[in-house]
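Asker: predicted coordinates and the sequence they were generated for:
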Amino acid sequence: MTRVFTLTLFALAASVALAQDKPKTEIPAAGADGWITLFNGKDLTGWEGLEGYWSVVDGAIQCSEQKATSKQSDLILLCSKDNPEKFADFELRYSWKMVTPEGNSGVQIRGKIDNAKMLHVGGYQADIDAGNGYTGIIYDEGGVAGGRGIMSKRGEKTVWDAENKRSATPLDKSDADIKKAIKPVGEWNECVVHAEGNHIVYSINGQVTTDLTDDSPKACKSGVIGLQMHGGFTMTIQFKDLRIKLLEKK
């Protein structure tokens, strides 16, 4: 019993030491214009995901899965994992293309890794799906932002107050009109997510799709960036042109 306990302590100490020895992933240097390139267009350097699901195809990050072996997981930006406090206020730009006629994905911002083994990130998600039923909303993935589900619908300006109560007013354009700006399966969509303080704006192809102000005690202030692989689908999605500008807090 004593020997087993000693060996267990040794293994634990070794794993802790190994974790401490792992070099921290630094945030890449910004260009003269303030933008930081997050993907080199060649390989997955700087990212971490489950093996066998993520690759680089034609200069884009590609996620492919079969329904029978699908996972709820993310490709995690390592510099945001190692420096989550730095990813609070920013403008994130990227393009995505759904390749298959079914599938669901999204981009996690200010997230929290709530399942380290599965590399799952919860929290605010700029949602994407093949049928564009959910594309353009902000969703609380995994309930990390207080279990609030759809936090801000497409076509709405949503406010969560300090008592965690929700109110919403329509944007200038209707949900139906905004949906027309979203390109279908097989075509690239250009996205911007602007997060500053309690305010997040999600835009697709130059059109604001949803506007969120979150004053709730459950609000996510900073955290991890990840690209979602949603379980339950046979799907392929691609991402490219990922870049971020970190903003000074006012």
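Answerer: That came through fine. Numbering: from 1, shown residues only.

Asker: from now on I want contacts and neighbour counts done on CA atoms only, so please keep to that.
Answerer: Noted.

Asker: which one's the longest helix in this protein?
Answerer: helix 2-21 (DSSP state H).

Asker: what residue is smack in the middle of the protein?
Answerer: Centrality entry for the chain: nearest residue to the mean C-alpha point is Gln108, 1.7 Å, by Cα atoms, centre = their mean.

Asker: which helices and strands does whatever helix or strand comes next after the longest helix of the chain pack with?
Answerer: Note on helix 2-21: by DSSP states H and E, the next helix or strand toward the C-terminus is strand 36-37. Applying 3 or more Cα pairs under 8 Å, 6 or more residues apart in numbering; DSSP states H and E, one finds that strand 36-37 makes contact with strand 235-246.

Asker: one more to weigh against that first structure:
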Amino acid sequence: MKKYIAIFLFFLLASCQDSPSNYTTTLFNGENFHGWEGDTLNIWRIENEEIVGGSLTETVDHNYFLVTKDTFDDFILKLKIKLLGEEGFVNSGIQFRSKRMSDPDYEMIGYQADFGEGYWISLYDESRRNRTLVAPDSAQVLEWIKINDWNDYEIRAENRRIRLYINGHQSIDYTEADETIPQTGLIGIQIHGGGKAQVHVKEITIQELNNTQPN
């Protein structure tokens, strides 16, 4: 009997332990910018438990990023995003496996899960290869997007494989062939320069994954 009790307790304790493969944490508490850094005086603010960046009355002069202080490698990132604006270049995106640049110091380098007209749910390489790495079917993605409304955005980064999802639909599946490209880094929210645009982001969670082979 003692043997069976010991076995039961072992599996019970194992099931209660949080592991990198199943533990989800909140990156934004809805109250302050704890764990983040950026221009929170002029560009980024918190309204109604949302991160808000940019302006609908003044043109954003260049790219701005609100960036995590921690780095991440393999993960499932989920958030809700809404992009507003009709004048100029209205665009946003989520940086990941990225880092801050020193010149210019407001820019980032790394992968971007893009979000904006002409770039919806595509994978862009910001300030490095400076091009879209892979994009979904432009007509199909417009059936999935909710313009001027909340969208569920999901980024899956597992080893060298990256998948993007919008409102439950997979838009791209990309595997990085260049082994010199870093697969770890910061996460950042972008408001793109050149437009009267405003991005809203909320309910940001991340599930860090074990370094297993992609499915």
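Answerer: Yep, it's here. Model, not experiment: these values are computed from the prediction.

Asker: can you give me the TM-score here?
Answerer: Superposed pair, TM-score by TM-score structural alignment, normalised by the length of structure 2: 0.81. Supporting alignment: 190 aligned residues with a Cα RMSD of 2.2 Å.

Asker: re the thing from before, centre of the chain to the longest helix of structure 1, how far?
Answerer: 34 Å (Cα atoms, centre = their mean, to the nearest Å).

Asker: Trp47 of structure 1 maps to what in structure 2?
Answerer: When the structures are aligned by TM-score structural alignment, the residue of structure 2 matched to Trp47 of structure 1 is Trp36.

Asker: just give the nearest non-adjacent residue to that match, would you?
Answerer: Thr68 (4.4 Å; Cα to Cα, 6 or more residues apart in numbering).

Asker: what sits against whatever residue of structure 2 lines up with Lys249 of structure 1?
Answerer: Applying TM-score structural alignment, one finds that Lys249 of structure 1 aligns to Asn211 in structure 2. With contacts defined as Cα atoms under 8 Å, 6 or more residues apart in numbering, the neighbours of Asn211 of structure 2 are 74, 158-159.

Asker: confirm Asn211 of structure 2 sits in a helix?
Answerer: No. Under the criterion used here (DSSP: H, G, I helix; E, B strand; the rest coil), Asn211 of structure 2 is coil, not part of a helix.

Asker: how close does Lys97 of structure 1 sit to Lys221 of structure 1?
Answerer: Lys97 of structure 1 sits 28 Å away from Lys221 of structure 1 when distances are taken as Cα to Cα, to the nearest Å.

Asker: map the residue nearest to Trp36 of structure 2 across to structure 1 for me.
Answerer: Using TM-score structural alignment, the partner of Thr68 of structure 2 in structure 1 is Leu77.

Asker: so what's its match up against?
Answerer: 38, 46-48, 224-226.

Asker: one more time with 10 Å
Answerer: Contact partners of Leu77 of structure 1, counting by Cα atoms under 10 Å, 6 or more residues apart in numbering, are 25, 27, 38-39, 44-49, 224-227.

Asker: ok, these in structure 2: which stay?
Answerer: For both residues aligned by TM-score structural alignment, their matches' Cα atoms under 10 Å, a contact is called conserved when the aligned residues also meet in structure 2; among the contacts of Leu77 of structure 1 this holds for 38-39, 44-49, 224-227.

Asker: longest helix of structure 2, counting residues only.
Answerer: Selection of the longest helix in structure 2 by residue count, based on DSSP H, yields helix 2-16.

Asker: any idea what Val208 of structure 1 aligns with in structure 2?
Answerer: If you follow Val208 of structure 1 across to structure 2 using TM-score structural alignment, you land on Gln170.

Asker: in which helix or strand does its match reside?
Answerer: Counting by DSSP H and E, the element that carries Gln170 of structure 2 is strand 169-175.

Asker: now do the SS call for the residue mapped onto Val224 of structure 1 from structure 2.
Answerer: Structural correspondence for Val224 of structure 1 with respect to structure 2 (TM-score structural alignment): Leu186. Three-state secondary structure (criterion: three-state DSSP) places Leu186 of structure 2 in strand.

Asker: buried stuff in stretch 56-67 of structure 1?
Answerer: Of the residues in stretch 56-67 of structure 1, those scored as buried under the neighbour-count criterion (16 or more other Cα atoms under 10 Å) are 56, 59-65.

Asker: okay if I get those residues as JSON lines plus distance to Lys153 of structure 1 and secondary structure?
Answerer: Below are the buried residues of stretch 56-67 of structure 1 laid out as JSON lines (distance: Cα to Cα, whole Å; DSSP: H, G, I helix; E, B strand; the rest coil):
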{"residue": "Val56", "distance to Lys153 of structure 1": "32", "secondary structure": "strand"}
{"residue": "Gly59", "distance to Lys153 of structure 1": "32", "secondary structure": "coil"}
{"residue": "Ala60", "distance to Lys153 of structure 1": "28", "secondary structure": "strand"}
{"residue": "Ile61", "distance to Lys153 of structure 1": "27", "secondary structure": "strand"}
{"residue": "Gln62", "distance to Lys153 of structure 1": "27", "secondary structure": "strand"}
{"residue": "Cys63", "distance to Lys153 of structure 1": "26", "secondary structure": "strand"}
{"residue": "Ser64", "distance to Lys153 of structure 1": "27", "secondary structure": "strand"}
{"residue": "Glu65", "distance to Lys153 of structure 1": "27", "secondary structure": "strand"}
